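S.K.: Structural data only, the sequence is not supplied:
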């Protein structure tokens, strides 16, 4: 059952994310809007689109979340494998998803400090941009 749901969720997410699905949904809304005068813009007419979109949105949340969780897990495992295969890499980074938000913020700060310290040595363009933005922000405050 789990494998069936995975395949169903992936194929549905792929289909719903297509250009044709958007055009189909847009067509439904246009037909619904055009039928408004025929039904006198009644409460039932409004209830049809509200109920339909609510049900579809409710179901799609679970399908899309399942697909995103799986994709995130796959990317994480691939990155874990890369970390394990590089000599000198800190393999403690493999389990970062187990850390609290505060611990992740600490790790992020550590990398920011390393980038600032070593950027001039390796001509790190990203660190240069970050320093430039920081300098601009500081000059705006002093005005």
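M.R.: Structure received. What you are looking at is a predicted structure, and each value in this text was computed from that prediction instead of being measured.
S.K.: all contacts plus neighbour counts: C-alpha atoms, from now on.
M.R.: Fine.
S.K.: Which strands and helices lie in contact with the helix ranked longest in the chain?
M.R.: The longest helix of the chain (DSSP state H) is helix 43-85. On a contact count with 3 or more Cα pairs under 8 Å, 6 or more residues apart in numbering; DSSP states H and E, helix 43-85 meets helix 2-16.
S.K.: ok now the next helix or strand after the helix it packs on, how far from the chain's centre?
M.R.: Counting by DSSP states H and E, the element after helix 2-16 in chain order, helix or strand, is helix 19-34. For helix 19-34, the gap between its own C-alpha mean and the chain's C-alpha mean amounts to 25 Å (Cα atoms, centre = their mean, to the nearest Å).
S.K.: Likewise for stretch 92-102?
M.R.: 19 Å.
S.K.: returning to what we had before: so the longest helix of the chain versus helix 19-34, what angle?
M.R.: Here helix 43-85 runs at an angle of 160 degrees relative to helix 19-34 (axes from the mean of the first three to the mean of the last three Cα atoms, to 10 degrees).
S.K.: Return the distance of the helix or strand following helix 43-85 from the chain's centre.
M.R.: Next helix or strand after helix 43-85 toward the C-terminus (DSSP H and E): helix 101-122. When distances are taken as Cα atoms, centre = their mean, helix 101-122 is centred 23 Å away from the chain's centroid.
S.K.: Now do the longest helix of the chain against helix 2-16, angle only.
M.R.: Between helix 43-85 and helix 2-16, the angle comes out at 110 degrees (the same axes, to 10 degrees).
S.K.: burial count for the nearest residue to residue 84 once chain neighbours are set aside?
M.R.: For residue 84, ignoring the flanking residues on the chain, the nearest one in space by Cα to Cα, 6 or more residues apart in numbering is residue 91 at 6.0 Å. By other Cα atoms under 10 Å, 15 other residues sit near residue 91.
S.K.: next up, a second structure to put side by side with the first:
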């Protein structure tokens, strides 16, 4: 990488430091901040352990409540609500991550002389256009020494 692209990448926020990350986080919407924090916390071993502990406590409480319908309803309702909400939070986080990744890849294509600029924004093309581009790339690779 030459000095100019490295400088441009540093100025654009590539390799974000703590200060830059804090500023970027402040600019996110409330929902995006909550979604990011929740998705991040959900992936921690502590969260898995906590959920496992809740299920164990629920299972141990079964005999106390005589395996009643209410006992079953507690875990069913709780897990359904959490799952339903997590789907949307994780999808939001994945959409943001995907868009950021595409922007980074587009920038790499743009600054690389040998790269094909027609691949910038390829994620917005139709399935047929994507298949055609994939076949073109495979043909170029097969033809190269």
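M.R.: Received, thanks. In this text the structure is predicted, and so the values were computed from the model without any measurement.
S.K.: So which bit of structure 2 is the longest helix of structure 1 matched to?
M.R.: Mapped onto structure 2 using TM-score structural alignment, helix 43-85 of structure 1 covers residues 69-111.
S.K.: ok so, going back, give me the mean distance between the longest helix of structure 1 and structure 2.
M.R.: Compared with structure 2 after fitting, helix 43-85 of structure 1 has a mean deviation of 0.6 Å; criterion: mean Cα distance after the TM-score superposition for structure 1.
S.K.: count of residues packed around the counterpart of residue 15 of structure 1 in structure 2?
M.R.: Alignment note (TM-score structural alignment): residue 15 of structure 1 maps to residue 41 of structure 2. For residue 41 of structure 2, the count of nearby residues is 13 (other Cα under 10 Å).
S.K.: same check, this time on residue 77 of structure 2
M.R.: If you count neighbours by other Cα under 10 Å, residue 77 of structure 2 ends up with 11.
S.K.: what's the answer for residue 32 of structure 1, then?
M.R.: By other Cα under 10 Å, the residues close to residue 32 of structure 1 number 15.
S.K.: which ones are touching it?
M.R.: Applying Cα atoms under 8 Å, 6 or more residues apart in numbering, we find residue 32 of structure 1 in contact with residue 49.
S.K.: Just to confirm, what residue in structure 2 is aligned with it?
M.R.: In structure 2, residue 32 of structure 1 lands on residue 58 (TM-score structural alignment).
S.K.: From residue 7 of structure 2, how far off is its match?
M.R.: Going from residue 58 of structure 2 to residue 7 of structure 2 by Cα to Cα, to the nearest Å gives 56 Å.
S.K.: for residue 134 of structure 2, same thing?
M.R.: 32 Å.
S.K.: Spatially nearest residue to residue 36 of structure 2, not counting backbone neighbours?
M.R.: With sequence-adjacent residues excluded and distances taken as Cα to Cα, 6+ apart, residue 36 of structure 2 is closest to residue 93, at 5.9 Å.
S.K.: Surely the one you found is in contact with residue 31?
M.R.: No - Residue 93 of structure 2 is not in contact with residue 31 according to Cα atoms under 8 Å; the separation is 10.2 Å.
S.K.: With neighbour numbers in mind, choose between those two.
M.R.: More neighbours surround residue 93 than the other of residue 93 of structure 2 and residue 31, with 20 against 11 (other Cα under 10 Å).
S.K.: Contact partners for that one?
M.R.: By Cα under 8 Å, 6+ apart, the contact list for residue 93 of structure 2 reads 32, 35, 36, 39.
S.K.: same thing with residue 72 of structure 1?
M.R.: By Cα under 8 Å, 6+ apart, the contact set of residue 72 of structure 1 is empty.
S.K.: Pick out the residue closest to the middle of structure 2.
M.R.: Central residue of structure 2 (Cα atoms, centre = their mean): residue 94, 3.0 Å from the mean position.
S.K.: SS state for residue 133 of structure 1?
M.R.: helix (DSSP: H, G, I helix; E, B strand; the rest coil).
S.K.: which one in structure 2 is aligned with it?
M.R.: Checking TM-score structural alignment: residue 133 of structure 1 goes with nothing.
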